[in-house]
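Colleague: attaching a predicted model along with its sequence, questions to come.
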Amino acid sequence: MPKITLLTGRAAPLAGSDALSGIVKGPVDRPLALGPEGLEGDEQADRSVHGGVEKAVHHYPFEHYAAWQADLGALPALAAPGGFGENISTTGLTEATVAVGDIFRLGTALLQVSQGRQPCWKLSRRFATPDMARRVQQTGRTGWYYRVLQPGVVAPGDRLELVDRLAPDWTLHRLWHALYIDRLNKTELQGIAALDVLAEGWRNYAVRRLDSGRVEDWTKRLDGPQ
């Protein structure tokens, strides 16, 4: 049962941009209420693409930080958990081992993995690295989101306890590979479209690709305002 670092952040001006963002997170030192749309005291500036019930809590594996330091050097945002906007930081869980639909108990709350994290241009501003969002997408070191099945209270140092696995074959790595690498594999897309524990928005990507035979253009999401 991995021990967590719990993090929150307020919306604030994003370096290198006129936009507000809640991507900068810091560790908390007290128990927090966790409701259907996230942690007490946590903010997302653009609610049209961040937050909500399917992206209530963001989890990012801390072991990825060493890989990013090897790639990019000792950037300030890689000095401690919170650089990727995560609410939960752990070691011992990665996209290769966690599957969509996995249910975890944390404190008195119950969480379910709902989808992978879709990188956006704000990561590039956060890390002062122009192609950071693309790097995150290409490497698969994305992290993931939870929906809250049962609200409760969570605290720093709580442990994530795996309660159930509803679709263990659909690891986040497999999902990432199907959506970002082998992007028009009909068999995989059919599986994703039927994966009812996956967030509806991600199932719809598969449905649209099956219907159109084309991959959506994510240029604006990755590159941001010019």
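Modeller: Great, that's in hand.
Colleague: use CA for all of it now, contacts and neighbours both
Modeller: Will do.
Colleague: helix or strand right after the helix or strand harbouring Leu123?
Modeller: Counting by DSSP states H and E, the element that carries Leu123 is helix 122-126. Next helix or strand after helix 122-126 toward the C-terminus (DSSP H and E): helix 132-139.
Colleague: give me the distance from that next one to the chain's centre.
Modeller: Centroid separation for helix 132-139 versus its chain: 13 Å, with CA atoms, centre = their mean, to the nearest Å.
Colleague: quick check: Tyr60 touching Ser89?
Modeller: Yes: counting by CA atoms under 8 Å, Ser89 is a contact partner of Tyr60 at 5.4 Å.
Colleague: mind checking which of the two has more residues around it?
Modeller: Set Tyr60 next to Ser89 and count neighbours by other CA atoms under 10 Å: Tyr60 wins out with 27 against 24.
Colleague: identify the residues contacting the more buried one.
Modeller: Phe84, Glu86, Asn87, Ile88, Ser89, Thr90, Thr142, Gly143, Trp144 (CA atoms under 8 Å, 6 or more residues apart in numbering).
Colleague: before we go on, here's another structure to hold up against the first:
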Amino acid sequence: MHYPTIYTGTIIPYEGSKPSAIGKRQVSGGVMLNRLGLEGDEQAEKKVHGGPDRALCQYPREHYQFWQRQYPQQAEQFCAPALGENISTEGMTEENVFIGDIYRWGEALIQVTQPRSPCYKLNYHMDIDEFSVQMQQTGRCGWLYRIVGEGMVSEDQPLELVSRNSDISVAEAISICFHMPFDKEEYRRLMRAAGISASWSKTLQMRVLNGKIEDMNRRLLGV
């Protein structure tokens, strides 16, 4: 059983960067989960954050030990929800969560749609140059959900796997999209994964059409 800690955030300004709702606070008791996410949670740039395919972000709590070792001088800041997650758990990682997985959570049903794509706002939020690049390279990205069925959820209700719909783990999706050299067949395989988000399908399809991997610096570094 994987019992989640729940976090929501509101949009605030960041000096030297654009406004963001990456700063989250813990929510206790029941909260409504609708098709666009947890009640009270906001997204600043809805073109690249949030929406039906990216309504909820989960991050493995055990990854924070790795980041504490990587950045010992900033170790104190590496604890949930430092990376802007809505759900923090132990025991669920990119290796054992798969694209298309459907989980029951309280009254709701949620489906894994894609790994999180780290962006430059993490660099400002953590005050670490190119932290987004490190997250992507290590594969410790977490993942996103769409809401298949709305309902009340709480930290007292576990995430229970009810349907596995593909053979591609979140870790493998990260490897295909972020780590491997150009591979048209692997992109097509990932596009066939049940539940994959529209934005990832578009990115992969554009790679197939253009015959190359897109420049990721704008997302990762804001340039």
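Modeller: It's in. Everything numeric here is computed off the predicted structure, so don't read it as measured data.
Colleague: among the contacts of Tyr60 of structure 1, name the ones in strands.
Modeller: Those of these mapping onto strands are Ile88, Ser89, Thr90, Trp144, per DSSP state E.
Colleague: quick one: which two of the residues you listed are the most distant?
Modeller: Farthest-apart pair in these is Thr90 and Trp144; separation 12.3 Å (CA to CA).
Colleague: what do those two both touch?
Modeller: His59, Tyr60.
Colleague: neighbour-wise, which of those two wins?
Modeller: When neighbours are counted by other CA under 10 Å, Thr90 of structure 1 and Trp144 differ, and Trp144 comes out ahead with 25 against 19.
Colleague: with adjacent residues omitted, what lies nearest to the more buried one?
Modeller: Nearest non-adjacent residue to Trp144 of structure 1, counting by CA to CA, 6 or more residues apart in numbering: Gly116, 4.1 Å away.
Colleague: what sits against that neighbour?
Modeller: By CA under 8 Å, 6+ apart, the contact set of Gly116 of structure 1 is Thr142, Gly143, Trp144, Tyr145, Leu172, Leu175, Trp176.
Colleague: likewise Ala99 of structure 1?
Modeller: Going by CA under 8 Å, 6+ apart, Ala99 of structure 1 touches Val113, Arg165, Ala167, Pro168, Asp169, Trp170, Thr171, Leu172.
Colleague: which of those are conserved in structure 2?
Modeller: Compared against structure 2 with both residues aligned by TM-score structural alignment, their matches' CA atoms under 8 Å, the contacts of Ala99 of structure 1 retain Val113, Arg165, Ala167, Asp169, Trp170, Thr171, Leu172.
Colleague: and the strands in structure 1?
Modeller: Ranges of strands in structure 1, per DSSP E, are 5-8, 12-13, 20-21, 26-27, 32-35, 38-39, 57-61, 88-90, 103-106, 109-116, 144-150, 152-154, 161-164.
Colleague: okay if I get those as a markdown table plus distance to Arg208 of structure 1?
Modeller: Output for those, formatted as a markdown table (distance: least, CA to CA, whole Å):
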| stretch | distance to Arg208 of structure 1 |
| --- | --- |
| strand 5-8 | 34 |
| strand 12-13 | 35 |
| strand 20-21 | 30 |
| strand 26-27 | 38 |
| strand 32-35 | 32 |
| strand 38-39 | 29 |
| strand 57-61 | 26 |
| strand 88-90 | 32 |
| strand 103-106 | 28 |
| strand 109-116 | 17 |
| strand 144-150 | 22 |
| strand 152-154 | 36 |
| strand 161-164 | 30 |
